[in-house]
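>>> how does the following fold in three dimensions:
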Amino acid sequence: MRAQAAIDQAADEIVGLFENRVPEQKTPGSFFAVFGPDGIVLERGYGEKVLGDETAPDRDTVFRIASCTKSFTCTMLLMLRDRGQLNLDAPITDFVPAFRSLSPEVAPATPSVRMLMTMSAGFPTDNPWGDRMEEMTRVELDEFVSTGIRYSSTPGTRFEYSNLGYALLSEVIAEVTGRNYVDVVAAEILEPLGLTSTRFDEDPDADIAIGYRLANGAWQAQPFTAPGVFSAMGGLFSTATDLVRWSLWLAGALDPGDTSDGPLSVASRRELQQIQRAVPANLSKVAEFAEPTAHGYGYGLFVDEGTTKIVSHSGGYPGFSAHMRWHAPTGLGIVALENGTFAASSIPATHALQAALNSYGELTTPAPAWPETVAARDIFDSLIRNGDTASAEAVAAVNLALDAPYVERIAAIATAIANVGPLTTAALTEVPRELSDTPAVTNWTIEGERGRIRCHILMSPELPPRVQTFAVTTENH
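Just a heads-up that it's a prediction; the model follows:
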């Protein structure tokens, strides 16, 4: 209900971000769907999915989703890893023997599967070129890589977006399974998840949007390409309905209480959405958030992480632009699909989700303290008030007395009490928890006549956890 209310409150602002996309000739047609944990809450379609038919796209209109495909590819790779069929750190030459580098003295390391997944194989960025390579066959790929690949950096050392890397990953999947990449993903992911409108080729019976390129003020239709080895980097067609379902399945894994099933485990879906490779600031294209944000690439997904977490990926292809984006703590997200080359649907989508988050209010809540942390707090509160070292020692980790003997700790407590005046009989005051506080941490204050003592404990990783850090400072009124 809270997600619904936030989207409702931001609806006018969100609609305003998309309603002029067609008049401004960003795209012939545009559709967005803002969703919460239970599905689509706000949706609009503008313009025409096929010029001349005067019909706006809707949630079941099929668009090319381009590089949003990469999250499907990496899901399949993690499935094979989890089955014990694939080592992510194996070199690509285990699967594509024809692969070799052009300049081994420049790039002495052979890229691994993991490097390819995280855009750190050392290949140069290749978006315009890669977009035109989809129909390349396995034989043609072997011929291509056998002549040598020019590296732009040493494999495994930096992020650089590469579609060629994902074409090679399609070969990894094919070699491990003995089946064509397209068939494997369809059978292992799309069918089990009920993504019935998502496929790798043009369905003549589907409600499909035609892609266009703006040239000299006029829209020109772009031809569709057929599946090939580069389909792993951007070959999927899908609808907002299916893409929201996919996004929610991935986002749900970031909820500690998620028990949803599917072809990939909750733990591996969480792994998919963790930063595996940092993206340099000069390469980042993220919204302006109110706090510093770490930006990086997971497995087929971009991740922005600070006190909160946003996962996303864009797709750009001749004639199409797509974007999917979700905020893990609230379950809010958006899918945007447009049928114009270089439409950059990610821009309004990013700001639309931020508008919903601004309306949501507090986005995250700190983790509660463990029961053992709270119990230890009460014991060490008694140490300060009553000098009860025996009880404190009973819950102390082995390092506590070694780091500072109790005689020193009691002396420090006495000094603190002298600074704030005699302690009052008021109960302790728990300091409000911060987002950086783990369950092993708690802070509280004890009132004196002229000030207060601020107390801090940190529990150890033992079972049961014990107090490894105890500190007191003073604050004057």
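
>>> going by C-alpha atoms from here, please, whenever you check contacts or count neighbours.
Fine.

>>> what's the closest non-adjacent residue to the spatially most central residue of the chain?
Within the chain, one residue has its C-alpha closest to the average C-alpha position: by Cα atoms, centre = their mean, that is V311, at 3.0 Å. Spatially, and ignoring its direct neighbours in sequence, V311 is nearest to V303 (4.6 Å; Cα to Cα, 6 or more residues apart in numbering).

>>> again with F123
Ranked by Cα to Cα, 6+ apart and with sequence neighbours excluded, the top spatial neighbour of F123 is Y151, at 4.9 Å.

>>> residue contacts, the one you found?
Taking Cα atoms under 8 Å, 6 or more residues apart in numbering as the definition of contact, the neighbours of Y151 are S101, L102, S103, V106, A107, G122, F123, P124.

>>> next up, for comparison:
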Amino acid sequence: MLGRDVSAVDRRRRRDAGRSLGGGCRVIGARMALLLSCGLALGSACASAPPATNFVEIETKIERVVADEGVPSMAVAVARDGRILWEAAFGMANKEAGLAATPHTPYSLASISKPITATGLMILVERALVDLDRPINEYLGDAKVTGRAGPAREATMRRVANHTSGLPLHYQFFYADEPYRRPPMDETIRRYANLVTAPGERFQYSNLGYGLIDYVIARRSGMSYAEFTRAEVFEPLGMSHSAVGVPPGLEDQQAVRYAPDGTPIPFYDFDHRGGSAVYASAHDLIRFAMFHLGDDVRGQRAVISEASRQVMQRPTAEMSPKAAYGIGWGTDKCATGAVLVGHNGGMGGVSTSLTMVPEHDLAVAVLANSSSRWPGVITKDVLNALLPGCAEESENDDDSAPATDLQPLQGTWRGTLAAYTGDLPFSITIRDDTVIAALGDAAPTPVDNVTFRNRFFTGRFPGTIGTPDVERRDYRLQLDLKLRGDVLNGSVIALSTPGERVGNALTHWAELKRPL
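Presented below is the predicted three-dimensional model:
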């Protein structure tokens, strides 16, 4: 499974809260970790053609998953050597309406939005409207990225696109049945666009970065991000069932996003649409992948050059010894050594996977309208069917245990946390293995899940930041601070506690000093 997703962030934060946030996150996941009106019952398949022999067992597996595992529907498309080998859909896109899924059903893509947004960015690069190596602030409006841990001028478009600019972990959801609405992008920038690590210092997956890119696309093109993407990406590539948001005119054909209990999730928006907001069908998504493989696809017009496609796929940010990130695409390797390029996605009611194997001219797209592991599993199955042994499990790249030697941090550190409503006094006291935090007027409280590794100090504690954004959901505070001499600075993340809906990750800058 290729990609990075919000649900994976939540799981990782709860499981590995002590580890350096985002410092080793895996965009490639767990190592691979017809508008048809079928009218079929739940668990049935709607396919453009009978599946090849290689896919019969996979089809049976998907039917079982849809019937028994709480996955309302899945759609899959596979292409090789410039032609679509298999397209099929299983289950219900909309259970309440009795609408069966098809290969042309628009699904919410979550983070597979990023390579689509990145394609739009490269269109502007080719038109000399954006330079990848210029600071993103040159293309923003009145609100600018703030250089906290490093100079804002070094936060280039390229670094924003490959998640090494220093922008923080960020996701923020706005549900249609709640009173909160997406703020203007300038306001999001003022509140959260802080460089919490120095540009180029490390990989930190940031939805906010792709929110800034969609804003740049709108500002430089003179069109809204949604209109530009429709006119310059979807239409030329023949992606007629794709859009930023639900495709207009296809609202009653969309795959409804379902919660784990099987109920529909109210529609939600983000302040990072370029990272999360695209809808596409499996058929459209495989066409998108075929374009990026360099295939000559009937009904498509090239939107960027071969050179630009290669720039997107070239790894420039290391995430692990084997996994990296380019511009909108993650890269990894098959167990057989073949390079994988792709992305995955996940958030409330969404799990998606798009994987390409360029040297074999192969692409696999799997979409589901619930949060689950199954698109990644099915992707592995398809890869193994076509490239035997490709998706075998490999050893964990990160074989070192989190370090907890706090000796370099002993003492009391004092400083502030910067919230958009004002700074809060903040202190951390470390005595032996005991860590106590005090934020604002609250009583000191223990910090748990503490680690100190590669000079990054992490831990969790209950606290109150008090901004309207943060207080919308229950949360805990996650530390991700770097030791720089006698200064600790970096992120304090208000991370929503698990609930019926995916919450938020809102990062705040903090800096503390230890008296000499």
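
>>> re the thing from before, okay if I get the contacts of Y151 of structure 1 as TSV plus secondary structure?
As requested, the contacts of Y151 of structure 1 are exported to TSV (DSSP: H, G, I helix; E, B strand; the rest coil):
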residue	secondary structure
S101	strand
L102	coil
S103	coil
V106	coil
A107	coil
G122	coil
F123	coil
P124	coil
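
>>> drop anything exposed from those.
Buried residues within those, defined by neighbour count using 16 or more other Cα atoms under 10 Å: S101, A107, G122, F123, P124.

>>> any idea how far A206 of structure 1 is from the last one?
So the one you mean is P124 of structure 1. Summarising the geometry, the distance separating P124 of structure 1 from A206 of structure 1, computed by Cα to Cα, to the nearest Å, is 36 Å.

>>> next: N180 of structure 1.
N180 of structure 1 sits 24 Å away from A206 of structure 1, taking Cα to Cα as the criterion.

>>> more neighbours, the two?
Looking at N180 of structure 1 and A206 with other Cα atoms under 10 Å, you find the greater number of neighbours at N180, namely 16 against 11.

>>> ok, the aligned partner of the more buried one in structure 2 to E232 of structure 2 distance?
Using TM-score structural alignment, the partner of N180 of structure 1 in structure 2 is S224. Plainly put, S224 of structure 2 is 12 Å away from E232 of structure 2 if you go by Cα to Cα.

>>> distance to R454 of structure 1 for the contacts of Y151 of structure 1 - can I get that in TSV?
Listed next are the contacts of Y151 of structure 1 as TSV, based on distance: Cα to Cα, whole Å:
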residue	distance to R454 of structure 1
S101	60
L102	62
S103	61
V106	56
A107	55
G122	51
F123	53
P124	54
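
>>> now, which of those sits nearest Q273 of structure 1?
Proximity of the contacts of Y151 of structure 1 to Q273 of structure 1 (Cα to Cα) peaks at G122, which lies at 21.9 Å.

>>> can you find the partner of the closest one in structure 2?
Aligned against structure 2 by TM-score structural alignment, G122 of structure 1 finds its counterpart in G166.

>>> ok, now which ones touch its match?
Under the criterion of Cα under 8 Å, 6+ apart, the contact partners of G166 of structure 2 comprise 149, 155, 194-204.

>>> let's see 7 Å
Taking Cα atoms under 7 Å, 6 or more residues apart in numbering as the definition of contact, the neighbours of G166 of structure 2 are L195, V196, T197, A198, P199, Q204.

>>> got it, and P192 of structure 1?
G262, P263.

>>> how much space between L483 of structure 2 and R287 of structure 2?
For L483 of structure 2, the distance to R287 of structure 2 under the criterion Cα to Cα works out to 47 Å.

>>> higher neighbour count, those two?
Set side by side, L483 of structure 2 and R287 give different neighbour counts by other Cα under 10 Å, the larger being at R287 (28 against 18).

>>> give the helix, strand or coil label for the more buried one.
Of the three states, R287 of structure 2 takes helix under three-state DSSP.

>>> which position in structure 1 aligns with it?
Under the alignment defined by TM-score structural alignment, R287 of structure 2 is paired with R245 of structure 1.

>>> my read: Q4 of structure 1 touches I40, true?
No. Between Q4 of structure 1 and I40 there is no contact under Cα atoms under 7 Å: 9.4 Å.

>>> any idea what E69 of structure 2 aligns with in structure 1?
When structure 1 is aligned by TM-score structural alignment, the residue opposite E69 of structure 2 is Q25.

>>> now the strands for the stretch 51-200 of structure 1?
Per DSSP state E, counting those that start in this stretch, the stretch 51-200 of structure 1 has strands spanning 63-64. These are given in chain order.

>>> can you pull out the helices in the stretch 251-400 of structure 2?
Using DSSP state H, counting those that start in this stretch, the helices of the stretch 251-400 of structure 2 run over residues 273-276, 282-292, 306-313, 374-386.

>>> D284 of structure 2 touches M239, doesn't it?
Yes. With contacts defined as Cα under 7 Å, D284 of structure 2 counts as touching M239 at a distance of 4.8 Å.

>>> give me the number of residues near P321 of structure 2?
P321 of structure 2: 10 surrounding residues under other Cα under 10 Å.

>>> return the distance of it relative to I213 of structure 2.
Applying Cα to Cα, the value for P321 of structure 2 to I213 of structure 2 is 28 Å.

>>> likewise R182 of structure 2?
Looking at R182 of structure 2 against I213 of structure 2, where the rule is Cα to Cα, the gap reads 17 Å.

>>> likewise for C334 of structure 2?
Counting by Cα to Cα, the separation of C334 of structure 2 from I213 of structure 2 is 30 Å.

>>> the more surrounded of these two?
Neighbours of C334 of structure 2 and I213, each counted by other Cα under 10 Å, are more numerous for I213; the result is 28 against 21.

>>> can you find the partner of that one in structure 1?
Using TM-score structural alignment, I213 of structure 2 pairs with L169 in structure 1.

>>> what's the answer for S108 of structure 2, then?
Checking TM-score structural alignment: S108 of structure 2 goes with R64.

>>> what does stretch 301-318 of structure 2 contact?
Outside stretch 301-318 of structure 2, the residues that touch it by Cα under 7 Å, 6+ apart are 122-123, 162, 164, 203, 232-233, 236-237, 292, 324-329, 331, 341.

>>> what number of residues lie near A324 of structure 2?
Considering only other Cα under 10 Å, A324 of structure 2 is surrounded by 25 other residues.
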